[in-house]
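In: Attaching a predicted model along with its sequence, questions to come.
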Amino acid sequence: MSASHTEQFEHLIARYREQYEALRETQQRLREISCTATAPRQAVSVTAGHGGVIKDVKFPTGAYKRMAPNELAAAVLGAITEAQNLATAEAAEAVAPSLPEGVDARRLFAGEVDLQTLLAPEPHLSDTVRDVLKIRD
């Protein structure tokens, strides 16, 4: 390998390491997501983590005792939905910088993005990689 190819290869390795570290940090940030939503009158408080996983449910006041069962159920479900939406928004914000340009993270998390559009049918290979692998067009 020539000096130029060695430098290009070293640059590729350095770039890979930077991307790897950024992904590690994103993964850590996703693990730390914790979003809390509280229903009106503080009847119920729900905390959700990444993926909408419910981490905690609390009844911070005695307001739930004065609620009809269907009213309490609606308050609990509303708080769960809000906490999950907050967690999804935070996850989208964490992942957005690592997505290809033009990909809306919130739409991706909502299942509104065709995942096949994120990858080219054929990977782009630099001339250096083509030379090393002896690939010709």
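Out: Right, received. Where do you want to start?

In: Every contact and neighbour count from this point should use C-alpha atoms.
Out: Noted.

In: ok, the most centrally placed residue in the chain - contacts?
Out: Centroid check for the chain by CA atoms, centre = their mean gives Ala91 as the closest residue, at 3.7 Å. Shown in contact with Ala91 (CA atoms under 8 Å, 6 or more residues apart in numbering): Leu30, Ile33, His50.

In: closest to Val95 among those residues?
Out: Top of the list for closeness to Val95, among the contacts of Ala91 and by CA to CA, is Leu30 at 8.4 Å.

In: tell me the secondary structure for the closest one?
Out: helix (DSSP: H, G, I helix; E, B strand; the rest coil).

In: For this protein, which segments count as strands?
Out: Remark: strands assigned in the chain by DSSP state E are 35-38, 45-48, 54-58.

In: and here's the other structure:
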Amino acid sequence: MREDLQAHIDELMKQYRTKRSQLQDLQRQMGSAQATVEAADGMVTVTVGAQGRLSGLEFDPRVYRKLSPSELAECVLAAVNEAAAQVGDQVRAVLEPLVPTDTSDGGVGRTDLSKVLPERPDDLDAMKERYGLRDK
């Protein structure tokens, strides 16, 4: 019985290390998400990083002759919003396999974090099922 217990502990540790490695990869992927968008026929280029923050902004010198200040501001904001949406899509795509969704409302599905863990942490049967433990 002691060997069975040790084998089970070893298997759980292996699963833990695998999941930890997957989370580290996930964190790297999320941290490297970025998007670059061009606007106004290439006159404006914006880059948005992983946190949705503007990390780069370039203007073609001709932009000042073609766009008024208000048009330029509007163009920059639209490009930043588009790049931020693209970064959000990248992050969602990385997270999608890990987070359950609820499609019971007939819609596309919403992230339902409550399904990641059982409703009651003291529900022994749910914990056994989740972690593959069996009664002997």
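Out: Perfect, I can see it now. Being a predicted model, the structure only gives us computed values, none of them experimental.

In: just to revisit the earlier point, where's the residue nearest to the centre of structure 1 relative to Ser126 of structure 1, distance?
Out: For Ala91 of structure 1, the distance to Ser126 of structure 1 equals 33 Å [CA to CA, to the nearest Å].

In: want to try CSV for the strands of structure 1, with mean neighbour count and distance to Ile80 of structure 1 as columns?
Out: CSV is the format used below for the strands of structure 1 (neighbours: other CA atoms under 10 Å; distance: least, CA to CA, whole Å):
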stretch, mean neighbour count, distance to Ile80 of structure 1
strand 35-38, 22, 7
strand 45-48, 24, 6
strand 54-58, 15, 8
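
In: Tell me who's in contact with the aligned residue in structure 1 for Asp60 of structure 2.
Out: Matched to structure 1 by TM-score structural alignment, Asp60 of structure 2 sits across from Pro60. Contact partners of Pro60 of structure 1, counting by CA under 8 Å, 6+ apart, are Gln42, Ala43, Val44, Ser45.

In: now, among the contacts of Ala91 of structure 1, which is nearest to Pro100 of structure 1?
Out: Nearest member of the contacts of Ala91 of structure 1 to Pro100 of structure 1, counting by CA to CA, is Leu30, at 18.6 Å.

In: what's near enough to touch the closest one?
Out: Contacts of Leu30 of structure 1 (CA under 8 Å, 6+ apart): His50, Ala91, Ala94.

In: Those residues in helices, which ones?
Out: Ala91, Ala94 (DSSP state H).

In: need the contact list for the closest residue to Arg62 of structure 2 other than its chain neighbours.
Out: Distances taken as CA to CA, 6 or more residues apart in numbering place Met43 nearest to Arg62 of structure 2, at 7.3 Å, with adjacent residues excluded. Residues in contact with Met43 of structure 2 (CA under 8 Å, 6+ apart) are Phe59, Asp60, Pro61, Arg62, Val63.
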